[in-house]
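[1] have a look at this prediction, sequence included:
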Amino acid sequence: MPYVNIKVTDEGVTSEQKRQLIKGTTELLVKVLNKDPKTTFVVIEEVNTDNWGLGYQSVSELRKAANR
């Protein structure tokens, strides 16, 4: 029973994109590991950019700096 957790920033990921991520991830586990899609769990977590950091800055800070 595979469990896959996908984390993305909360910057406008659409329901359709999430559907594609779930489908594609499940298909990959079926193809590579021969897993049953009925018991394959895919969870998508959207993380606020203030709560995601790289280096010494949050993604929010990095985005602001890039847009200056």
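    Good, I have the coordinates.
[2] only C-alpha atoms for contact and neighbour calcs from this point on.
    OK.
[3] strands of the chain, start to end?
    For the chain, the strands defined by DSSP state E occupy 3-9, 41-47, 53-54, 57-58.
[4] would you turn those strands into JSON lines with mean neighbour count?
    What follows is the strands of the chain, written out as JSON lines (neighbours: other CA atoms under 10 Å):
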{"stretch": "strand 3-9", "mean neighbour count": "13"}
{"stretch": "strand 41-47", "mean neighbour count": "14"}
{"stretch": "strand 53-54", "mean neighbour count": "11"}
{"stretch": "strand 57-58", "mean neighbour count": "14"}
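[5] below is an additional structure, to be compared with the one above:
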Amino acid sequence: MPYVNIKITNEGATPEQKAELISGVTDLLVRVLNKSPATTFVVIDEVLMEDWGVGGLPVADYRKSLLKPS
């Protein structure tokens, strides 16, 4: 009984995009591990930007740092 938890920042993923993620992950588990879609669970958690960090920085600051010329 696979359980997959996808975490994304809350930047407006549409219900259609989320449905595609759920379908795609389920299909992958069926294809690679021969798991039953009926017992495959996929949960999508949306995380506030200020609650997500990358490289020691809040994600918004990290993204800004990528735009700065070296």
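    Received it, and whenever you're ready, just let me know what you need. Just so we're clear, the structure is a prediction, and the values are computed from it rather than from any experiment.
[6] can you pull the TM-score for these?
    Here the superposed chains carry a TM-score of 0.88, computed using TM-score structural alignment, normalised by the length of the first structure; 66 aligned residues with a CA RMSD of 1.3 Å.
[7] could you dump the strands of the first structure to JSON lines with distance to residue 18 of the first structure?
    Formatted as JSON lines, the entries for those read as follows, by distance: least, CA to CA, whole Å:
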{"stretch": "strand 3-9", "distance to residue 18 of the first structure": "10"}
{"stretch": "strand 41-47", "distance to residue 18 of the first structure": "7"}
{"stretch": "strand 53-54", "distance to residue 18 of the first structure": "22"}
{"stretch": "strand 57-58", "distance to residue 18 of the first structure": "24"}
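[8] and residue 16 of the first structure, which of the ones you listed is closest to it?
    Ranking the strands of the first structure by their distance to residue 16 of the first structure (criterion: CA to CA) puts strand 41-47 first, at 12.6 Å.
[9] and residue 27 of the first structure, what pairs with it in the second structure?
    Counting by TM-score structural alignment, residue 27 of the first structure corresponds to residue 27 in the second structure.
[10] ok, average deviation of the helix ranked longest in the first structure from the second structure?
    If each helix of the first structure is counted by residues according to DSSP state H, the longest one is helix 15-33. Relative to the second structure, and after both are superposed, helix 15-33 of the first structure has an average distance of 0.3 Å to its aligned residues, where the measure is mean CA distance after the TM-score superposition for the first structure.
[11] from the chain's centre, how far out does that helix sit?
    What separates the centre of helix 15-33 of the first structure from the centre of its chain is 11 Å, taken as CA atoms, centre = their mean, to the nearest Å.
[12] now for that helix, which elements pack on it?
    strand 41-47 (3 or more CA pairs under 8 Å, 6 or more residues apart in numbering; DSSP states H and E).
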